[in-house]
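Peer 1: coordinates only, sequence not included:
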């Protein structure tokens, strides 16, 4: 049993605790803490089920599963928040997820991997493909913000239409990246697996078991997210936290805990190819799929969700992409590279904490 699964077992106790805290009215803070902790093991098991099914079903289907469920926890939390009208927090969570993947996940992996190995190498192809693709994503995300800040009169309908068109284009681009990485140029992405395939996993009984784990974990995340989001405003207001800081820092830290554990574990096994693929691939998934889905679903729900981000969020994403690309383009990493990425994340996090928005 790997470490990720081992640490998840005691945390499962917080699932009934969070439900009891809500039902018995133990207070918003107790519900906030217990539901936040309860989401962590569910996210770990959701991630584990996705990995195991990917191993069992082969590279093509497995790659598609990872593409669809790689950020499932973050997407579920964002959808629940969107349903409750917390649009600004949802927008900020998109920014936070991208920053977390590029700076925190990659930084932790390079730092801990660099402590064990003097220098680690990885294929440059993932970086070369993701860099221009992420540049396109940031351009599309920044356009409504740029239009608003360069126009004297802003038509909300025009901003909404621009956001919908940009979201559609980004989803098409995401589909093209999947076609490129899983089909036409899949040989360039032979970065290895997290663990060696287990022959027993191909048996229908094992596949059915992991499908069950995937379904139960997804439902559990949805239930706990509803509890968490229901009290997040009151608790964060009590501590003087802005929706911007809550969305950029708190929600991504909660939603991607499985990604942090996996990236660090793989890096300490000297498989930086997979680590870099996880971090950059996850950031692309957020920018090209999660953000557009939230825009389209928000319009369907009647929520004013668009791509009009706080200008500082756009600047922070540009900084994160620039720093991550500068460090990753060499195809080599060490503990200092990881420290630089983590330092960038910390500085931006402090800036978001003091930002008055």
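Peer 2: Perfect, thanks for sending it. Please read these numbers as outputs of a predicted model, since none were measured by experiment.

Peer 1: hey, let's count contacts and neighbours off CA atoms from now on
Peer 2: OK.

Peer 1: quick one: the strands in the stretch 101-250 of the chain, in order.
Peer 2: Using DSSP state E, counting those that start in this stretch, the strands found in the stretch 101-250 of the chain span residues 120-121.

Peer 1: where do the helices sit along it?
Peer 2: Secondary structure of the stretch 101-250 of the chain (DSSP state H, counting those that start in this stretch): helices located at 106-116, 125-149, 156-179, 204-238, 243-245.

Peer 1: check the stretch 251-357 of the chain too.
Peer 2: Counting by DSSP H, counting those that start in this stretch, residue ranges of the helices within the stretch 251-357 of the chain are 251-255, 257-268, 272-285, 291-301, 311-328, 335-354.

Peer 1: distance to residue 236 and mean neighbour count added to these, as TSV?
Peer 2: Putting those into TSV (distance: least, Cα to Cα, whole Å; neighbours: other Cα atoms under 10 Å) gives the following:
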stretch	distance to residue 236	mean neighbour count
helix 251-255	12	23
helix 257-268	20	22
helix 272-285	26	24
helix 291-301	23	19
helix 311-328	20	18
helix 335-354	12	18
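
Peer 1: how about the ones you listed in TSV, adding distance to residue 75?
Peer 2: Formatted as TSV, these follow (distance: least, Cα to Cα, whole Å):
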stretch	distance to residue 75
helix 251-255	8
helix 257-268	14
helix 272-285	11
helix 291-301	8
helix 311-328	19
helix 335-354	21
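
Peer 1: go through the ones you listed and name the closest to residue 242.
Peer 2: With Cα to Cα as the measure, helix 335-354 is the member of the helices of the stretch 251-357 of the chain nearest residue 242 (7.6 Å).

Peer 1: alright, now check it against this:
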């Protein structure tokens, strides 16, 4: 075809498999606009999205979640069905985000991952926040950080260490990530310290005792939390620039393989939007059943928020991180585990604080002293283990052991 050929709408022809020309329908012309040339077809895109993983078999629990909620089934069944439904939805969110990232380039890809990389945690957190379950919001956020840092990273180091004598990753990137995670941890220690000071000094504005259980925090605690949230947004933005632009060599796997596009851009975008909406409903059903489930089956709410809910959002990341460690791609493992924890601490938690501010739900960065200590010692252990740029199965075992000890502690916590 010559460069001066008429526009498509005046030459509506399609070439079929044997080279013959056939008229191009209006539908075909529209599809050509929203699917760039060379991208996978719509049929291939959605076939890959729905049938690309055995994990999607769990999607059967999505309609069960809707049915059980609307028919008022037992709270335990509603919780279980919604819990199992969100796991494949979390993976689909990650798949759609990855497919969009293939076409967007480094910077936009980073922004997209910042928005949707922990979409399940954001959706569950907002649902719990709007339902005034502040305790669930805080424990689920803390649990997501601990799950990534201890359980997922520990299992990855253990699996990789059993296959390879020692794993290696870039020290500079690990140090930068560990330092930022330490900063995020310190920002949670300061509100706890302020709360202790203001409580002892009776410097409380409109509450008897500010607390993290959904009570009425002091104006000073709210100011510290909201100001810190804004600053953490800027820090996370700088971290994205540092990681994706100015010092990207610190975080790159030298043997990293490019991801092949399995979906066209428009189908990936529509799939991302649809799965986000479905996930929001399932998250709302899950949160609505937590209180009754905890009371009926004598499960501490702190254990549900800290241990069970993070499994939902981290299931797909868990498998991917272990797989990367087995392939000796530890830069990707560190990026998944530590990077996701940084994203939650410096993006998701501040975002929820701001959403609470806008919606009249007074969420703060004050965690209970016990939880603050647990986060501090967990970050401290992870920092020590990754600062040398090497890993082995013994380090993985140490991380898993600490996670199990924490789980036991929260099981007996009322």
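Peer 2: Great, that's in hand. This is a predicted model, so every value here is computed, not measured.

Peer 1: drop the TM-score for these two in here.
Peer 2: Remark: TM-score between the superposed chains equals 0.93 [TM-score structural alignment, normalised by the length of the first structure]; 351 aligned residues with a Cα RMSD of 1.9 Å.

Peer 1: hmm, back to that, so for residue 63 of the first structure, which of the helices of the stretch 101-250 of the first structure sits nearest?
Peer 2: It's helix 156-179; of the helices of the stretch 101-250 of the first structure, that one is closest to residue 63 of the first structure (Cα to Cα) at 8.5 Å.

Peer 1: quick one on the thing from earlier: can I get the helices of the stretch 101-250 of the first structure in CSV with mean neighbour count and distance to residue 353 of the first structure?
Peer 2: Output for the helices of the stretch 101-250 of the first structure, formatted as CSV (neighbours: other Cα atoms under 10 Å; distance: least, Cα to Cα, whole Å):
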stretch, mean neighbour count, distance to residue 353 of the first structure
helix 106-116, 25, 20
helix 125-149, 18, 21
helix 156-179, 17, 27
helix 204-238, 18, 12
helix 243-245, 24, 5
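
Peer 1: tell me, how many residues neighbour the equivalent of residue 127 of the second structure over in the first structure?
Peer 2: Counting by TM-score structural alignment, residue 127 of the second structure corresponds to residue 80 in the first structure. Residue 80 of the first structure has 20 neighbouring residues, counting by other Cα atoms under 10 Å.

Peer 1: look up how far residue 12 of the first structure lies from residue 80 of the first structure.
Peer 2: Going from residue 80 of the first structure to residue 12 of the first structure by Cα to Cα, to the nearest Å gives 21 Å.

Peer 1: cool, and residue 68 of the first structure?
Peer 2: For residue 68 of the first structure, the distance to residue 12 of the first structure (Cα to Cα) stands at 24 Å.

Peer 1: cool, residue 201 of the first structure as well?
Peer 2: 25 Å.

Peer 1: have a look at those two and say which one is more surrounded.
Peer 2: Neighbour totals were compared for residue 201 of the first structure and residue 12, and residue 201 leads with 19 against 16 (other Cα under 10 Å).

Peer 1: wait, the more buried one touches residue 210, no?
Peer 2: No. Applying Cα atoms under 8 Å as the test, residue 201 of the first structure and residue 210 come out as separate, 9.2 Å apart.

Peer 1: what do these two both touch?
Peer 2: Counting by Cα atoms under 8 Å, 6 or more residues apart in numbering, the contacts common to residue 201 of the first structure and residue 210 are 52, 53.

Peer 1: matching residues in the second structure for stretch 305-318 of the first structure?
Peer 2: Mapping stretch 305-318 of the first structure onto the second structure (TM-score structural alignment) gives residues 363-376.

Peer 1: nearest residue to the middle of the second structure?
Peer 2: Nearest to the mean C-alpha position of the second structure, by Cα atoms, centre = their mean, lies residue 118 at 2.1 Å.

Peer 1: map residue 12 of the first structure onto the second structure.
Peer 2: Using TM-score structural alignment, the equivalent of residue 12 of the first structure in the second structure is residue 59.

Peer 1: and its match, how far is that from residue 53 of the second structure?
Peer 2: 11 Å.

Peer 1: ditto for residue 408 of the second structure
Peer 2: Distance, residue 408 of the second structure to residue 53 of the second structure, by Cα to Cα: 33 Å.

Peer 1: touching, the match of residue 12 of the first structure and residue 90? I think so.
Peer 2: No. Counting by Cα under 8 Å, residue 59 of the second structure does not reach residue 90; the two are 10.7 Å apart.

Peer 1: returning to what we had before: show me the contacts for the residue nearest to the centre of the second structure.
Peer 2: Counted by Cα under 8 Å, 6+ apart, residue 118 of the second structure has contacts 313, 340, 343, 344, 348.

Peer 1: ok, residue 18 of the first structure next?
Peer 2: 30, 31, 34, 35, 38, 224, 227.

Peer 1: which of these map to contacts in the second structure?
Peer 2: Shared with the second structure under both residues aligned by TM-score structural alignment, their matches' Cα atoms under 8 Å, the contacts from these are 31, 34, 35, 38, 224, 227.

Peer 1: what's the fifth one aligned with over in the second structure?
Peer 2: The reference is to residue 224 of the first structure. Aligned partner of residue 224 of the first structure by TM-score structural alignment: residue 282.

Peer 1: what's near enough to touch its match?
Peer 2: Counted by Cα under 8 Å, 6+ apart, residue 282 of the second structure has contacts 62, 65, 66, 82, 85, 86.

Peer 1: now tabulate these in TSV and tack on secondary structure and distance to residue 319 of the second structure.
Peer 2: Output for those, formatted as TSV (DSSP: H, G, I helix; E, B strand; the rest coil; distance: Cα to Cα, whole Å):
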residue	secondary structure	distance to residue 319 of the second structure
62	helix	21
65	helix	24
66	helix	27
82	helix	20
85	helix	17
86	helix	16
